[in-house]
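Visitor: with the input below, show me the fold.
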Amino acid sequence: MFLPLHDGVPLQHMKTPVVARSIIIACTLFYAVYILDPRGPDEMVGGFSLIPSVLFGLESLPEGYPYVPVWMTLFTNIFVHGSWFHLIGNMLFLWVFGDNVEDAMGHLRFLLFFLLCGAIASLAHALTSFYVGGAAPIGDVTLLPPNRPLIGASGAVSGIVAAYLILYPRVRIWALFLNGLPLRLPAYWTIGFWFALQFISAFLGSDDSVGWFAHLGGFLIGAILTPIMRRRYDPVLARVQAQELQAPR
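Guide: Got it, this is the predicted structure:
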């Protein structure tokens, strides 16, 4: 287990991470609908989740599903979460890491970055699900293996984690490890530990209900996009920021 708690990195270019907070609100509202809809959670899953076989045209859902064009489920699944733990875990990562990544990119580029990481992570899951997936019901329909629905912001958040690692590798982060052990370690250690867990879980199949390859795909595309989408690099400013971040707190 790894849960980030606090990093203490001040914002340099903006006062409020508007996009990161808006995404947290949007995901929370989606979850409220998910649990309060009298028709049951299957409605949200069938309407907005990514289902690989449906995406690739191998199967179809009952009439009326999904609620958006099939290709858009690459994006809409990001905002749907299946439990409070699922929601809070993803939003905690977004809260701790997202503000500084948004600060480094700007509002619009950060929003685009988040959506691209989420969509490509979803596509990575779809492509690999034919090898690692399992059966799952949607309403009255049981989808054949390997077409388990994908929901959650984990892939997009993984891209943000990769961006944070590139931008702030030596920043010390307070986090809970394993059985809740609090430690304050550099980002390259904490995120490196997190990535190792994702990689091992993806290839050893510790829990096939989790989209591990979405996490890996999001992390990879996040690492690729960060140098392209960050603000113009200023070596003088970078040195000043590095000194501030490494100062004792």
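
Visitor: CA only for contacts and neighbour counts going forward, please
Guide: Noted.

Visitor: what helix or strand does Arg184 sit in?
Guide: Taking DSSP states H and E as the definition, one finds Arg184 inside strand 181-186.

Visitor: so where do the strands sit in the chain?
Guide: Taking DSSP state E to define them, one finds strands in the chain at 2-6, 136-138, 141-143, 172-177, 181-186.

Visitor: buried residues in the strand holding Arg184, which are they?
Guide: Going by neighbour count (16 or more other CA atoms under 10 Å), the buried part of strand 181-186 is 184-186.

Visitor: in TSV, list the residues you listed along with distance to Ala196.
Guide: Shown next, in TSV, are the buried residues of strand 181-186 (distance: CA to CA, whole Å):
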residue	distance to Ala196
Arg184	18
Leu185	16
Pro186	15
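
Visitor: second chain to compare with the first, below:
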Amino acid sequence: TYRVSLLVESTGADGIDDLYVELQDADLDVQESSESFDLGDFDDSDNEEKVSFDLTLPRDIAEGSYSLEAILSDKNGKILDSELITVEVSSCTEEDAAGDLSVEVSEDYTVSGNDLTLSVLISNTGSEDKTIAVAVEDVSWAEFAGTEYLSLLQAGDEAHAYVYLTLDESTQGEHDLQITVTDDAGNEITEVVTVDFGEDAVTDEGWGISDWFANKSPGAFWIILDIILVILAVVFLKMLFSKK
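Guide: From the prediction side, this is the model:
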């Protein structure tokens, strides 16, 4: 299983309604379309929209390079922009990918003012003690404030790690956060959690977490693509841009 996330950003002087993104490739058995969305002009606060697709590789797919095409269109089917993504598929077993580590990001969280705390359950299912490290990717919507966890996880034990973030006051909508746990044997697990702040900026409490893109001519858009790997003992992805 893997996730493709796209940030669609307006660079034009006028807003436009009823946009949608299609993602397609026959070899990867992908034919997906997003829900429609609106964008304001490049200077508006609503000038970008994040679109995510959760995809599954065909079971019989061979190792190699494959291309996904992301197409941005308006309500009349006019193509406004497109991007190619190169997906590198290589096989690995769950044991190869994760070793004796198990990681689960909780859907429950704590908010105090602009401070967000996420809980991560880390399990050592092996017969030897492990020294672990927890890392968090840099994000634009919050400032990383630190982590708290036991670096030594004994055989057969599990423990909670805590990730602390300070939210930007203008943060709203859905945002992905990538959390990576590694051990002293080089095993690594990456989990991605999607944090949903709704339509309001983060001045209110009660946000939730779901399951886990100079002057321009009117109607000009561009797409920034980001592939986030969701570990399920499957693949490694590499993204390349090929502007049409």
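
Visitor: now the TM-score, please.
Guide: Taking TM-score structural alignment, normalised by the length of the second structure as the basis, the two superposed chains have a TM-score of 0.21; 86 aligned residues with a CA RMSD of 5.8 Å.

Visitor: before we move on, back to that, show me which of the buried residues of strand 181-186 of the first structure is closest to Val19 of the first structure.
Guide: Checking those against Val19 of the first structure with CA to CA, the nearest one is Pro186 at 25.8 Å.

Visitor: that closest one against Ile173, yeah?
Guide: Yes - counting by CA atoms under 8 Å, Ile173 is a contact partner of Pro186 of the first structure at 6.1 Å.

Visitor: all helices of the second structure, in order?
Guide: In the second structure, the helices defined using DSSP state H lie at 94-98.

Visitor: tell me the contacts of Ala175 of the first structure?
Guide: Residues near Ala175 of the first structure by CA atoms under 8 Å, 6 or more residues apart in numbering: 2-6, 182-184, 190.

Visitor: one more time with 7 Å, if that's ok
Guide: Neighbouring residues of Ala175 of the first structure by CA atoms under 7 Å, 6 or more residues apart in numbering: 2-5, 182-184.

Visitor: cool, Phe93 of the first structure as well?
Guide: 4, 157.

Visitor: one more time with 10 Å, if that's ok
Guide: 3-6, 154, 157-158, 160-161 (CA atoms under 10 Å, 6 or more residues apart in numbering).

Visitor: same deal with Ala238 of the first structure?
Guide: 167, 244.

Visitor: wait, what's in contact with Glu188 of the second structure?
Guide: 96-103, 132-134, 180-182, 231 are the contacts of Glu188 of the second structure under CA under 10 Å, 6+ apart.

Visitor: who wins for most neighbours among those residues?
Guide: Using other CA atoms under 10 Å as the neighbour test, these are led by Val134, with 23 neighbours.

Visitor: picking up where we left off before, and the contacts of Glu188 of the second structure, which is closest to Thr86 of the second structure?
Guide: Ile231 (18.5 Å).

Visitor: which two in the contacts of Phe93 of the first structure are spaced the farthest apart?
Guide: His6 and Ser154 (18.8 Å).

Visitor: out of the two, which sits in the more crowded spot?
Guide: Ser154 (31 against 16).

Visitor: verify the stated contact: that one with Ile120.
Guide: No - using CA atoms under 10 Å as the test, Ser154 of the first structure is too far from Ile120 to be in contact (11.8 Å).

Visitor: shared neighbours of those two, anything?
Guide: Common neighbours of Ser154 of the first structure and Ile120 (CA under 10 Å, 6+ apart) are 214, 218-219.

Visitor: what about Asp108 of the second structure, how many neighbours?
Guide: Neighbours of Asp108 of the second structure (other CA under 10 Å): 11.
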